[in-house]
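Q: Based on what follows, work out the 3D shape:
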Amino acid sequence: MGQIVLARIDDRLIHGQVMTAWLQFTGGNHIVIVDDATAGDEFTKSIMSMAVPNGIKLSILGIDDGAKLLADIPERHKIIVLAKEPQTYWQLIEKGVRFDEIIIGGMGARKDRKTFHKNISASEEEKETFRKIVGQNVKMKIHVIPDQGSQAIEGLL
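A: Okay, here's the model as predicted:
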């Protein structure tokens, strides 16, 4: 059976840090993006597929299909799960997907968000979702790139 080697919240989904640092750090060989809007946008899906190195499988799925794939990970798949928002992870957890740890990598500023920690922003709803996820014994931490330190979020909530 395969495994989840990284679960990351990043509103940019696939970008340079994911492709270089996290792929090498985790040994991931299958990126699973879980996002209903992205899964329904053929143009965005084609752009993202061009950003993935050869030999790395990419699946861009809505929440229901993402939950199905993550519930029964194929043999030898080392999966990096990417989602834009913590609510996506909460929905996956509600559908029975188990995570040991979820890292927050990139949550940028927008109207409903305030600074949460350094360059990470979160809305009150997102912070409440963090609390619910942590309440399910899932470790959550801010960890932008592998060679930098991480910060557990419990003390920030």
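Q: going forward, measure contacts between C-alpha atoms and count neighbours the same way
A: Fine.
Q: what's L13 in contact with, if anything?
A: I33, L82, A83, K84 (Cα atoms under 8 Å, 6 or more residues apart in numbering).
Q: Touching, I153 and V134? I think so.
A: No. Counting by Cα atoms under 8 Å, V134 is not a contact partner of I153; they are 9.1 Å apart.
Q: and L13, what element?
A: Secondary-structure element containing L13, defined by DSSP states H and E: none, the residue being outside all helices and strands.
Q: Equivalent analysis for Q17, please.
A: Secondary structure assignment for Q17, by DSSP H and E: helix 16-17.
Q: Would you mark the buried spots in the helix or strand that contains K45?
A: Remark: K45 resides in helix 42-51, with elements defined by DSSP H and E. Across helix 42-51, burial judged by 16 or more other Cα atoms under 10 Å covers K45, M48, S49.
Q: another one to check against the first:
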Amino acid sequence: MAEPNILLTRIDNRLIHGQVATQWNSTIGSNLILVANDEVSGNTMRQNLMKMAAPTGVQTRFFSLQKTIDVIGKASPQQKIFIVAESPQDVLKLVKGGVPIRKVNIGNMHMSEGKRQVATSVAVDDADVAAFRELQELGVELEIRRVPSTPVEDTGKLFA
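A: Model (predicted):
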């Protein structure tokens, strides 16, 4: 069975919003935005808000992490998939579950209690750093970039 056509996986604690819908999606050309998130998969109100932000003609799916792991291999080759997850821990669970993620774009990880700012739009705590380290050890390429028009930031900042 062919691997799913995953164009990009992005960590963004806002999931689908204007940056994701307009800038990222138009740059990579996906026709399916898959939100892999346990809470949102069961919250139709949040799903409906995100569907409003999604570009016209682009399908949206809201799957739990486990459902994503279970069904990603059944994706049609015509599906150009953009996975959006909320945290590095969620992406790590997907990778460990067999989702063939090769590269992760780290977008918005907002500041909150216990986190430290390491890049323009990225704040991490020790659990985030551990997940990023493990993703790297599993061969996943990491990049910090808020939007496609901005330069990639040094991922070494994650581990400083």
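Q: Nearest to G28 of the first structure, out of the buried residues of helix 42-51 of the first structure: which one, please.
A: The nearest member of the buried residues of helix 42-51 of the first structure to G28 of the first structure, counting by Cα to Cα, is S49 at 15.7 Å.
Q: what does the closest one align to in the second structure?
A: The criterion is TM-score structural alignment: under it, S49 of the first structure has K51 as its aligned partner in the second structure.
Q: Check N29 of the first structure too.
A: Counting by TM-score structural alignment, which is the criterion used here, N29 of the first structure corresponds to N31 in the second structure.
Q: residues touching that match, list them.
A: When the contact criterion is Cα under 8 Å, 6+ apart, the partners of N31 of the second structure are G57, V58, Q59, Q79, K80, I81, F82.
Q: Select only the buried ones of the residues you listed in ChimeraX?
A: ChimeraX command restricting the contacts of N31 of the second structure to the buried ones, with burial defined by 16+ other Cα under 10 Å:
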select :79,80,81,82
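Q: related to what we said a few turns ago, check contacts around the match of S49 of the first structure.
A: By Cα under 8 Å, 6+ apart, the residues touching K51 of the second structure are I16, T60.
Q: Distance-wise, check it relative to H17 of the second structure.
A: 9 Å (Cα to Cα, to the nearest Å).
Q: what does I6 of the second structure give?
A: For I6 of the second structure, the distance to H17 of the second structure under the criterion Cα to Cα works out to 19 Å.
Q: more neighbours, those two?
A: The residue with more neighbours, out of I6 of the second structure and H17 and counting by other Cα atoms under 10 Å, is I6; that gives 22 against 15.
Q: what's the nearest residue to the more buried one if we skip its chain neighbours?
A: In this structure, I6 of the second structure finds its nearest non-sequential neighbour in I81, 4.6 Å apart by Cα to Cα, 6 or more residues apart in numbering.
Q: I'd like to know how far the residue mapped onto I16 of the second structure from the first structure sits from D65 of the first structure.
A: With the correspondence set by TM-score structural alignment, I16 of the second structure lines up against I14 in the first structure. Shown here: I14 of the first structure relative to D65 of the first structure, a distance of 19 Å by Cα to Cα.
Q: Just want to know which of the two has more residues nearby.
A: Neighbour tally, I14 of the first structure and D65, criterion other Cα under 10 Å: the higher count belongs to I14, 18 against 15.
Q: which residues does that one contact?
A: Listed by Cα under 8 Å, 6+ apart, the contact partners of I14 of the first structure are M48, A51, L82.
Q: would you list every one of the helices in the first structure?
A: Using DSSP state H, the helices assigned to the first structure run over residues 16-17, 23-26, 36-39, 42-51, 63-71, 86-94, 124-134.
Q: which helices and strands sit right next to the strand ranked longest in the first structure?
A: In the first structure, assigned by DSSP state E, the strand with the most residues is strand 3-10. In terms of contact count using 3 or more Cα pairs under 8 Å, 6 or more residues apart in numbering; DSSP states H and E, strand 3-10 of the first structure is assigned the packing partners strand 78-83, strand 101-106.
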